[in-house]
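K.L.:
I'd like to go over a predicted model; first the sequence, then the structure.
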Amino acid sequence: MKKIKVTNEALVSRQQKARTLNISKILEAAAQEFKQYGFNGASISRIAETAKLPRTNIHYYFENKLALYGAVLTHITDLWNNAFSDIKSTDDPSETIANYIDAKIEYSRINPTASIIFASEILHGAPHLSEYLNTDFKLWIADKAKVIESWQLQGKIDVISPYHLLFTIWGATQYYANSAVEIEAAFNRELSYDDFEQAKKTIKHIILKGCGMTYKGYV
């Protein structure tokens, strides 16, 4: 039988894939745990059980519960920020903002846990997000505000506060994750895919027209 030679590159690739898969499993399980029990009540043992990995694996990748919680929060902020990270003054603001609203609503639909964990952290005074809020977040939002202001100077969008525009988008889109129980009580049923699609259209209509823009995609 011919022996299969495994190169160092192939071995490293396998190890990287295994590491990526394990970390993904851990972060997903940890998100569910932190959502249900909060930081103080969360258990590394339960996270390991949910991830179907030995507890030693959790500690191999993350020093302790605080490090794991920080990784979950970082994953959430990276996910959200990337949806609006590459905007430029030359972009069409109506299309760019519409796409951002779509992405944020989709996150509320497919990954409500992320929004709930983030909201809980903020409501508790953001003790584990203070460094991020005072560094990367400030730089990120200041950069987006400058782009929005450049659109205003070009006459592409009404002159309004870029910061309050973003706050409004976040509040409207994340509501569908953070307050799903209230929405379902109003509808007297569970939220459906069509409900999220209607939410996209409605929010885009209100935001874009409110900023003096038109975009065919919101109707």
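P.N.:
Good, I have the coordinates.
K.L.:
going forward, measure contacts between C-alpha atoms and count neighbours the same way
P.N.:
Will do.
K.L.:
so who does the residue nearest the centre of the chain touch?
P.N.:
The residue at the geometric middle of the chain, judged as the C-alpha nearest the mean C-alpha position with CA atoms, centre = their mean, is Trp80 (3.5 Å). Residues touching Trp80, when contacts are defined by CA atoms under 8 Å, 6 or more residues apart in numbering, comprise Lys104.
K.L.:
How much space separates it from Phe118?
P.N.:
The gap separating Trp80 from Phe118 is 11 Å, by CA to CA, to the nearest Å.
K.L.:
then this one, side by side with the first:
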Amino acid sequence: MAETRIQSRNRAAILDAGLEVFSRRGFGGATLDQIAAEAGLSKPNLLYYFPSKEAIHRDLLLGLMGAWLDPMRRIDPEGEPLDEIMGYVRRKMDLTRHYPRESRLFANEILQGAHHIDDTLGGELRDLVDRTAALIQGWVDRGRLAPVDPHHTIISVWALTQHYADFDVQVRAVLGDADPLLRAEAHVEQLFRRLLTPPADSTR
């Protein structure tokens, strides 16, 4: 039976509240009472939709993984290599700007041992990273990108883009910027463009 509009709204409110609480407190520090209060619902009402905080957490992580993998999936093997990688970097920065809570949820899960998504990390994510690394290596071998370690280049993209969401408080405290991403986006793009641009005569 299809959910009513109220049921859909309540389910969405619970997931949004769970995202807020989990991103601030981590899985271990979050409680159903906190999530229910954040959602503006009673705990029994919340339990009508989700039997446990594990169920809420799992739904959030499963939804997040699709969004997290999509920017890499969109790298076009037939495109211009530098443009494709820089597009990936920009898409990751867009995720940092628009979905900081999701980034912190993911970071908290990783810091806690990734027990809820370890099969995805070692399966779907690893397969996608291996394919993308092989693509980058092919571009390097043909002189279309500067010599880099493909796997560590991908990890570096993660580190440099997601840091601005995961460590937002630290970044803002150090920079004092109302919006540190205004400068960060240009800086990160400059770093990877310089790293990946092949020598002028490498493709001749």
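P.N.:
Received it, and whenever you're ready, just let me know what you need. Only a predicted model underlies this, so the values are computations on that prediction, with no experimental measurement involved.
K.L.:
Onto which residues of structure 1 does stretch 16-34 of structure 2 map?
P.N.:
The aligned range for stretch 16-34 of structure 2 in structure 1 is 28-46, by TM-score structural alignment.
K.L.:
Identify each buried residue in that stretch, please.
P.N.:
For stretch 28-46 of structure 1, the neighbour count (16 or more other CA atoms under 10 Å) marks 28-35, 38-39, 42-44 as buried.
K.L.:
The counterpart of Asp166 of structure 2 in structure 1 - how many residues pack around it?
P.N.:
Residue correspondence to structure 1 (TM-score structural alignment): Asp166 of structure 2 is matched to Asn178. A count of nearby residues for Asn178 of structure 1, using other CA atoms under 10 Å, gives 21.
K.L.:
any idea how far Tyr193 of structure 1 is from the equivalent of Asp94 of structure 2 over in structure 1?
P.N.:
Alignment note: Asp94 of structure 2 maps to Glu106 in structure 1; criterion TM-score structural alignment. Going from Glu106 of structure 1 to Tyr193 of structure 1 by CA to CA gives 10 Å.
K.L.:
What's the match for the residue nearest to the centre of structure 1 in structure 2?
P.N.:
Per TM-score structural alignment, the equivalent position to Trp80 of structure 1 in structure 2 is Trp68.
K.L.:
which element is its match on?
P.N.:
Using DSSP states H and E, Trp68 of structure 2 maps to helix 53-73.
K.L.:
Show me what counts as buried in that helix.
P.N.:
Under the neighbour-count rule (16+ other CA under 10 Å), helix 53-73 of structure 2 has 53, 56-57, 60-61, 64-65, 68, 71-72 buried.
K.L.:
how big is the offset of that helix relative to structure 1?
P.N.:
Relative to structure 1, and after both are superposed, helix 53-73 of structure 2 has an average distance of 1.6 Å to its aligned residues, where the measure is mean CA distance after the TM-score superposition for structure 1.
K.L.:
Ok, stretch 5-24 of structure 2 next?
P.N.:
Counting by mean CA distance after the TM-score superposition for structure 1, stretch 5-24 of structure 2 comes out at 2.9 Å.
K.L.:
hmm, who's touching that stretch?
P.N.:
Stretch 5-24 of structure 2 has contacts (CA under 8 Å, 6+ apart) with 29-30, 34-36, 38-39, 46, 49, 56-57, 59-60, 101-102, 104-105, 108.
K.L.:
secondary structure element for the residue mapped onto Gln152 of structure 1 from structure 2?
P.N.:
Matched by TM-score structural alignment, Gln152 of structure 1 corresponds to Val140 in structure 2. Of the helices and strands defined by DSSP H and E, Val140 of structure 2 is found in helix 126-141.
K.L.:
so what secondary structure elements neighbour that helix?
P.N.:
Judged by 3 or more CA pairs under 8 Å, 6 or more residues apart in numbering; DSSP states H and E, the packing partners of helix 126-141 of structure 2 are helix 53-73, helix 150-166.
K.L.:
Switch these over to a markdown table; also include distance to Ile85 of structure 2.
P.N.:
Shown next, in a markdown table, are these (distance: least, CA to CA, whole Å):
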| stretch | distance to Ile85 of structure 2 |
| --- | --- |
| helix 53-73 | 9 |
| helix 150-166 | 9 |
